[in-house]
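Trainee: can't give you the sequence, but here's the structure:
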């Protein structure tokens, strides 16, 4: 649980770090962030699994792994670009709806059953996002930024559904490939790659620590706790992220963002807590029915 919380903590600093970077071209930022993230992840995999294990991890990805890598490449790129158009709070709070979007996508694409309480949470999330996006209609927040934030949320939701259906996907490898694809895409669009030494240090932190270390901590910790617990701890990212940006950069979300974000986070917490309770009941039932249980 500590590892998963530290992962969410690393991820929560992404917006604050990006706001410190003094580079005008978003594609240049995407390139260097992706390069440092890929370098860290590959180094971590080589340290953990060795050369042979790392090679086997990439070779076992298959088409589902490639799809997850593609989703991550698009999402990590869109996150940096969205920062140029909207607030960090808008992006992270809309992104918090990923588990509920995943349930909706699984229902539409795979016919998975959705409980009544989950439908209520989905409706609440949609209403909360509508409140946040309504700022765009008045021109106070960019419609492009909110659109990119929604695209990120749906992209992660699709990746979530794929990994749930194909549990054998090596997430570290898929994410690493995603950073490589994002870097290659950014390289073709960047106006230049030269940055100052101070910006390079920030981009290293943005890629290696915010993205790479956060992923390494999450993958290491998520294997040791129930899925609902890991998802619940991950909600610290959208909660803490806007706080860091407010503290370091005085970026204050609008009233509608706060109101809509509160609706999204409340619905998400209710959904995840229900899953956590259901898992606990299942474990207790399994223990009571086990041979020799008293």
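Mentor: The structure has been received and is ready for your questions. All of these numbers come straight from a predicted model, not from anything done at the bench.

Trainee: please count neighbours and contacts with C-alpha atoms only from this point.
Mentor: OK.

Trainee: the helix or strand harbouring residue 53: which residues count as buried?
Mentor: Assigned by DSSP states H and E, residue 53 belongs to helix 26-59. If you call a residue buried by 16 or more other CA atoms under 10 Å, then helix 26-59 has these buried ones: 26-42, 44-45, 54, 57-58.

Trainee: equivalent analysis for stretch 85-93, please.
Mentor: In stretch 85-93, counting by 16+ other CA under 10 Å, buried: 85, 86, 87, 88, 89, 90, 91, 92, 93.

Trainee: so of the residues you listed, which ones are in helices?
Mentor: Assignment to helices by DSSP state H places the following of those there: 88, 89, 90, 91, 92, 93.

Trainee: between those residues, which is nearest residue 242?
Mentor: residue 89 (4.8 Å; CA to CA).

Trainee: now do the residue nearest to that closest one when sequence neighbours are not counted against residue 216, distance only.
Mentor: With CA to CA, 6 or more residues apart in numbering as the criterion, residue 89 has its nearest non-adjacent residue at 4.8 Å, and that residue is residue 242. Distance, residue 242 to residue 216, by CA to CA, to the nearest Å: 23 Å.

Trainee: now do stretch 215-229: everything it contacts.
Mentor: Outside stretch 215-229, the residues that touch it by CA atoms under 8 Å, 6 or more residues apart in numbering are 1-4, 6-8, 41, 44, 171-172, 230, 272-273, 275-276, 279.

Trainee: now do it: distance from first to last residue.
Mentor: With CA to CA as the measure, the first residue of stretch 215-229 is 16 Å from its last.

Trainee: ok, stretch 86-105 next?
Mentor: Stretch 86-105: ends 26 Å apart by CA to CA.

Trainee: thinking again about what came up before, redo the ones in helices among the buried residues of stretch 85-93 as a markdown table? Include distance to residue 185.
Mentor: Formatted as a markdown table, these follow (distance: CA to CA, whole Å):
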| residue | distance to residue 185 |
| --- | --- |
| 88 | 23 |
| 89 | 26 |
| 90 | 25 |
| 91 | 22 |
| 92 | 23 |
| 93 | 27 |
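
Trainee: now, which of those residues sits nearest residue 118?
Mentor: Proximity of these to residue 118, judged by CA to CA, is greatest for residue 93, which lies at 18.4 Å.

Trainee: who's in contact with the closest one?
Mentor: 238, 239, 261, 264, 265.

Trainee: again, but for residue 260
Mentor: 127, 128, 129, 130, 131, 132.

Trainee: putting a second one here so we can go through both:
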């Protein structure tokens, strides 16, 4: 989730080609950073998930505060927090819930199952916007939403016959729902700045995890991985996206964002030999294909001279 998700700033056609290329690179790097989340988490040996959530959230919050101070100054950062209002608080709660569920879900299911489920967030958000606010949804989007639901059903079906934990699938679905709700909120309330809202989410997650953790003690190696989990995976990914997404078209930013659910399972497979099940691969392929086709049609539709700012919310976990 980024400031560009709700900012009126437009990446106009007057953006120099060099800056646009930098935008492409930064948004791709953001997806790359986010894709390492599951791989980094698999290196952490701490047995208490709440301890992991606490330290990851603390490191992420510290980085995001430093980033905002560097970008906007202390007064600018405090003003952004004050101006968020209830919509920003709601987005923060959604992010806190999603980031917490991500860590807990990793103990029950595969990284592929979690990330591929999240690939359908933009389309689920369209469904929620229609259900809650009666926003118009085109026929092509309805088809894509149906495909996402079908793909998700294929992945979740393994929990119905006992092949995998229903808790893991339930948490993966919860993550997707939380990010979808956050997307709808940012579309409805254009004043919400996503960097402070996300930072608030990490603070909320850290505070709740602190009340649940059995210990805060971790090994030196675990602390190194927790630093990478919070700063590199979450914080740097968000900073890259917030900086680069405003320089490129919305559809291209969304397209580059799909590298996260595609690359994430590959890293875990190559590094940790975690092989997703056949149904996860099939269902995930359906979801990713539906999203890519939808993004392609949206990009084709965007023929206006001005390129609208990003309206979707990426799922940095």
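Mentor: Sure thing, it's come through. These numbers were taken from a predicted model, which means no experiment stands behind them.

Trainee: hang on, the earlier thing: just the buried residues of the contacts of residue 260 of structure 1.
Mentor: Taking 16+ other CA under 10 Å as the criterion, what is buried in these is 127, 128, 129, 131, 132.

Trainee: those in strands, which ones?
Mentor: Among those, none falls in strands (DSSP state E).

Trainee: turn those residues into TSV, including distance to residue 256 of structure 1.
Mentor: Converted to TSV, those look like this (distance: CA to CA, whole Å):
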residue	distance to residue 256 of structure 1
127	12
128	9
129	10
131	6
132	5
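
Trainee: quick one, helices of structure 2?
Mentor: All helices of structure 2, identified by DSSP H, fall at 17-35, 37-43, 49-105, 111-118, 121-133, 139-160, 166-188, 194-212, 220-227, 237-244, 250-257, 259-272, 278-301.

Trainee: what residues are up against the residue at minimal distance from the centre of structure 1?
Mentor: By CA atoms, centre = their mean, structure 1 has its centre lying nearest to residue 156, at 6.6 Å. By CA under 8 Å, 6+ apart, the contact list for residue 156 of structure 1 reads 71, 72, 75, 98.

Trainee: got a markdown table for these, with neighbour count and distance to residue 106 of structure 1 too?
Mentor: Formatted as a markdown table, these follow (neighbours: other CA atoms under 10 Å; distance: CA to CA, whole Å):
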| residue | neighbour count | distance to residue 106 of structure 1 |
| --- | --- | --- |
| 71 | 22 | 16 |
| 72 | 24 | 19 |
| 75 | 22 | 19 |
| 98 | 23 | 12 |
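
Trainee: out of the residues you listed, which are shared with structure 2?
Mentor: Conservation of the contacts of residue 156 of structure 1 in structure 2, assessed by both residues aligned by TM-score structural alignment, their matches' CA atoms under 8 Å: retained contacts are 71, 72, 75, 98.

Trainee: to which residue of structure 2 is the third one aligned?
Mentor: The alignment partner of residue 75 of structure 1 in structure 2, by TM-score structural alignment, is residue 98.

Trainee: equivalent analysis for residue 44 of structure 1, please.
Mentor: Checking TM-score structural alignment: residue 44 of structure 1 goes with residue 67.

Trainee: apart from its chain neighbours, what residue comes closest to its match?
Mentor: Once flanking residues are discounted, residue 67 of structure 2 sits nearest to residue 239: 7.4 Å by CA to CA, 6+ apart.

Trainee: what of residue 231 of structure 1?
Mentor: Once flanking residues are discounted, residue 231 of structure 1 sits nearest to residue 272: 7.1 Å by CA to CA, 6+ apart.

Trainee: any idea what residue 114 of structure 2 aligns with in structure 1?
Mentor: For residue 114 of structure 2, the residue aligned by TM-score structural alignment is residue 91.

Trainee: that match against residue 144, yeah?
Mentor: No: using CA atoms under 8 Å, residue 91 of structure 1 makes no contact with residue 144, being 11.4 Å away.

Trainee: ok, back up a step: quick one: contacts for the match of residue 114 of structure 2?
Mentor: Contacts of residue 91 of structure 1 (CA under 8 Å, 6+ apart): 79, 82, 83, 145, 146, 149, 150.

Trainee: can you add neighbour count and distance to residue 283 of structure 1 and give the residues you listed back as CSV?
Mentor: Converted to CSV, the contacts of residue 91 of structure 1 look like this (neighbours: other CA under 10 Å; distance: CA to CA, whole Å):
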residue, neighbour count, distance to residue 283 of structure 1
79, 21, 38
82, 22, 42
83, 20, 42
145, 24, 43
146, 24, 40
149, 26, 37
150, 19, 35
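
Trainee: taking those residues, tell me the two that lie furthest apart.
Mentor: Maximum pairwise distance among those (CA to CA): 13.1 Å, between 83 and 150.

Trainee: ends of stretch 199-210 of structure 1, what's the gap?
Mentor: Start-to-end span of stretch 199-210 of structure 1 (CA to CA) is 15 Å.

Trainee: distance between that stretch and the chain's centre?
Mentor: A distance of 17 Å separates the centroid of the chain from that of stretch 199-210 of structure 1, by CA atoms, centre = their mean, to the nearest Å.

Trainee: could you do stretch 166-185 of structure 2 as well?
Mentor: Its chain's C-alpha centre and that of stretch 166-185 of structure 2 lie 10 Å apart, by CA atoms, centre = their mean.

Trainee: can you point out the buried residues in that stretch?
Mentor: Neighbour-count burial for stretch 166-185 of structure 2 [16+ other CA under 10 Å]: 166, 168-185.
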